[in-house]
Structure formats: C-alpha cells, structure tokens
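In: Below are the sequence and a predicted model; questions follow.
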Amino acid sequence: MNKRMVLDTVMLFVFLLLLDLRWVHVPGHETLAILFTILVIIHTIWNRSWYAALSRGRWNRQRKLMTAIDGVLILLFLTIMVSGLSFSQFVLPFGMRQPLWVHRLHRVAGFIMIFVMGLHLGIHWQFLWPRMKRAIFGKSSRVPSWVWKGAALLIAAFGVYSSFLYNLGSRILLVPASQLQRPPVTLGFFLLAHLSIIGLYTAIGYYAMKWAAKRR
C-alpha cells in the first residue's frame, strides 16, 4: 500500500505541474508528460486485476458508476497522450504540424481531467481513506470524525473558490485568455488551489457512490 500511495502522490503532483507551462515551459512539460505516462502505466499494471474483473460479477449502480468514471479517465488520458505526442517539439520531435483543434483538444482534455481525477479518487475513497490514515497516523488514530468532515468541507469550499479563480469553466469553453482574470502565479498557491479542486470532486464522487449504494 505504501508504494502505491507514493506512486499515486507523485503522479498527482506531476499532473498538476503539467497544467501550466509557466512553471516548466515546453521542454519541461514534455519531459514531465513522459514521466506521467510511465507512472500511469505502472499504476495500470499494479491495478490490472480491475480489468480482469470487468467480465465477472454483478453490475449494480455502484459498479456502473465506477466503471463509467474510470473509463472516461482512461479516455481522457489517451486523448491527451496521443494529441500531445502528435505535436511534440523536444522530447519526441516528430515535426508534425497539427491543426488548431488538436492543440485545443489536448488542452481542454487536460482541464477536464482535473475534475474526473477527483471523481476517480472519490469513488474509491472508502477503500483509500482507511489505508491512508493507517499509513500516515498508524493504527491508533484518535482524531474525531467531525474534524475530518470539517476539513473536507473547508477543502471543498476552497475548491469552489479556486475553480472560479482559475477560470476552469471558461478555459474548458476556450474563452480567450485576454478576457480572463490573471490568477496568482506562485507555484505553492497554484498547487494548493488545484489540489482543493480535486478534493472538491473527490467529495462529489464519494457521495455519488453512497447515493448509488442506496438506490440498488
């Protein structure tokens, strides 16, 4: 479990660094993209039992919701990877000139992936959270449940604020950058804000799974 937590944590932060070229510029962006792809492949190998189990068992609402979200996440990753490779300039210089819509597809899919990655964490949260608490705090964690719920509420509220601050809806709709406000440019705040957005959608995914469980 510890090695999986390390892998997933590194994968998450690499993905966040890929979202804004101001921090890494194009060569760094492409290098991190290759690293992210390798991490995703390792993650897939370690979770290959999920694919093997698709043809078995009963398909209730929870399983349908989980498979749909995971399927969309896989599709987004493939879209980002293929489109990015097609106009790579440094790491894999294919020298292909792609139309504008390919660049836009690459960008929009990346922003949508923020939300779907949060949903992905949320639908698996009931399995992840107990193991995370044991790994971080040990077996004798005595933090009251209301503290965790309060922290989750604060993260979700900050995620709503950050979504508007960074104009994620407008970016997905391809509103010109000249018409958008300029959010803070410090790397620490950028990472914190986007982690809160993922946390917001983690909460949405978690409660969506609870809703699906009640409506079997």
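Out: Sure, I can see it. Residues are numbered from 1 along each chain as shown.
In: rest of the way, CA atoms for contacts and neighbours
Out: OK.
In: Would you mind confirming that Gly205 is in contact with Ile123?
Out: Yes: in this structure, Gly205 sits in contact with Ile123. The criterion is CA atoms under 8 Å, and the distance is 5.1 Å.
In: After the helix or strand hosting Gly122, which helix or strand is next?
Out: If you go by DSSP states H and E, Gly122 is part of helix 100-123. Scanning forward in sequence from helix 100-123 by DSSP H and E, the next helix or strand is helix 125-137.
In: What are the buried residues along the helix or strand that that next one is followed by?
Out: Downstream of helix 125-137, the next assigned helix or strand under DSSP H and E is helix 145-165. If you call a residue buried by 16 or more other CA atoms under 10 Å, then helix 145-165 has these buried ones: 152, 155-160, 162-163.
In: Included below, for side-by-side comparison, is a second structure:
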Amino acid sequence: MATVFFMLMAYHTFGEVFHEITGILSFFLCVLHNVLNWRWYLNLFKGKYSLFRIFHAVINFLLVAVMIGTTISSIAISQVFDFPIFVSTDLARKSHMVFSAWCFIMMAIHFGFHWKIFFGKMRRYIGSRIKKFILSIVLIYGTYQFFNRQIFHRMFGLINFTYFDYEEHIIVFFMDYLVVFMLIAYLSYSLVNSIKGG
C-alpha cells in the first residue's frame, strides 16, 4: 500500500488519469487492510490501555481519518470522473494537499510500529557501523528533504499548491520521499521504544 502511495505522490510524472485510478486503488487497499485486521477493532474495548496502546489506536484512527479526507477531497477535484459535489475547487484542492501530506506522515508513523521487523532483517546483512551511517543519512538528509520538499508546509496549508520539478528524474524524487518516510518511521519506532521502556 505504501508503494502505491509513493506513486500517487509523483502526480507530475504519471499524469491525472493514472493518479486518480491509483488513488481509487489505494483507497480500496486501505479498506481491505482494515477488513483483514477486523480483530483489532473487535478488541478495542477489551483489556487495559497502556500508553503504547493508546498511541497505537490514535495513530491508526488518524490514518483512517486522513485517508477518508484525502479520498473525499479527491472526488471534489476529479478531472476524470464527474461527481456532483458542490464545494469550492480551491478549498477542495488545498484540502487534498493537506490531507495527502498528513496521510504520508501517518502511514510512515504506522510503518514505524513494524520497524523492528525491517530493522531485524537489516541487521543480518550489514554491520553496526554501516547501520549507524545509514541512520545518520536518514536523519540528516530526511530532515532536510522534509522541509525542502515542502511536506511541512503542505501539512499545515502554508502553501496553496504543490510545486513539482518536471525535469527532475523520478528516481531522485522517489529516493527523497523514501528517506523522509524512513525518517518518520524511525522516529515513530524510537518513540514507541521509549513509551514501552517507560
């Protein structure tokens, strides 16, 4: 699902039709993911709530909320499908920009809950020095691109449009967003460890 969302971020490369169809696919993958994890919803009112469980539940619900917001706002500005929704195009476009930015962040935080699986596999193939070097790159370059790619600005609606460099190679675009994604995921993982440790 994260892979599909990365493709959605590259709107300027794949075009309007691909973006909207992939957006629909992303929504249904989100629905499927939640359906497959129905037991989690069933157990919401069972057992005690630790700080981690509260944090986990809040992030999951926020992810669902921003995904719904992204979908609704996309319907309002669709140029492929004709939906009779009466809302300001400018408002819908800006809302879509904000929701999609938060969706990216929430998805990365959610991925951070499962970082240990990824990190465990990573340890098998690389040494501790290389691991620390990679983490340093992620922390420094990821922070830089978080602001350089205006993700922060989009999250809080500080800009009206998402600006793309149409001459930029798609691999550079994906690598930058991947590093930001890994940065947020790692921070989420670290916070979870801190909460559990406390």
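Out: Perfect, I can see it now. Keep in mind that this is a model prediction, so the values were computed, not measured.
In: Farthest-apart pair in the buried residues of helix 145-165 of structure 1, please.
Out: Greatest spatial distance in these: Ala152 and Ser163, 16.2 Å, computed using CA to CA.
In: how about Ala65 of structure 2, what's its match in structure 1?
Out: In the superposition onto structure 1, Ala65 of structure 2 corresponds to Leu75 when matched by TM-score structural alignment.
In: same question, Met107 of structure 2
Out: For Met107 of structure 2, the residue aligned by TM-score structural alignment is Met117.
In: from the chain's centre, how far out does stretch 54-68 of structure 2 sit?
Out: Remark: stretch 54-68 of structure 2 is offset 12 Å from the chain centroid, using CA atoms, centre = their mean, to the nearest Å.
In: I figured the match of Met107 of structure 2 hits Ile198, correct?
Out: Yes: counting by CA under 8 Å, Ile198 is a contact partner of Met117 of structure 1 at 6.9 Å.
In: How about the contacts made by Leu187 of structure 1?
Out: The neighbourhood of Leu187 of structure 1, defined by CA atoms under 8 Å, 6 or more residues apart in numbering, consists of Trp23.
In: The lengthiest helix in structure 1 vs structure 2, average distance?
Out: Among the segments of structure 1 that qualify as a helix by DSSP state H, the longest is helix 187-214. Following the fit onto structure 2, the mean deviation recorded for helix 187-214 of structure 1 is 0.8 Å by mean CA distance after the TM-score superposition for structure 1.
In: What range does that helix cover in structure 2?
Out: Counterpart in structure 2 of helix 187-214 of structure 1, with TM-score structural alignment as the criterion, is residues 170-197.
In: roughly how far is that stretch from the heart of the chain?
Out: Computed by CA atoms, centre = their mean, the separation of stretch 170-197 of structure 2 from the middle of its chain amounts to 10 Å.
In: what's the answer for stretch 158-174 of structure 1, then?
Out: Per CA atoms, centre = their mean, the centroid offset for stretch 158-174 of structure 1 relative to its chain is 15 Å.
In: And for stretch 45-61 of structure 1?
Out: Here stretch 45-61 of structure 1 is found 21 Å from its chain centre; the criterion is CA atoms, centre = their mean.
In: try stretch 119-127 of structure 2
Out: For stretch 119-127 of structure 2 - counting by CA atoms, centre = their mean - the centre lies 24 Å from the chain centre.
In: cool, stretch 106-115 of structure 2 as well?
Out: 9 Å.
In: Quick check, central residue of structure 2?
Out: A centroid search over structure 2 (CA atoms, centre = their mean) returns Phe104, at 1.9 Å, as the residue closest to the centre.
In: Identify the residues contacting it.
Out: Contacts for Phe104 of structure 2 (CA under 8 Å, 6+ apart) come out as 5, 181.
In: aligned partner of Ser86 of structure 1 in structure 2?
Out: Across the alignment, which pairs residues by TM-score structural alignment, Ser86 of structure 1 is matched by Ala76 of structure 2.
In: so how far is Val87 of structure 2 from that match?
Out: Ala76 of structure 2 sits 7 Å away from Val87 of structure 2, going by CA to CA, to the nearest Å.
In: More neighbours: which of the two?
Out: In terms of neighbours (other CA atoms under 10 Å), Ala76 is the more surrounded of Ala76 of structure 2 and Val87; the figures are 21 against 11.
In: thought the more buried one was touching Leu91?
Out: No: using CA under 8 Å, Ala76 of structure 2 makes no contact with Leu91, being 9.5 Å away.
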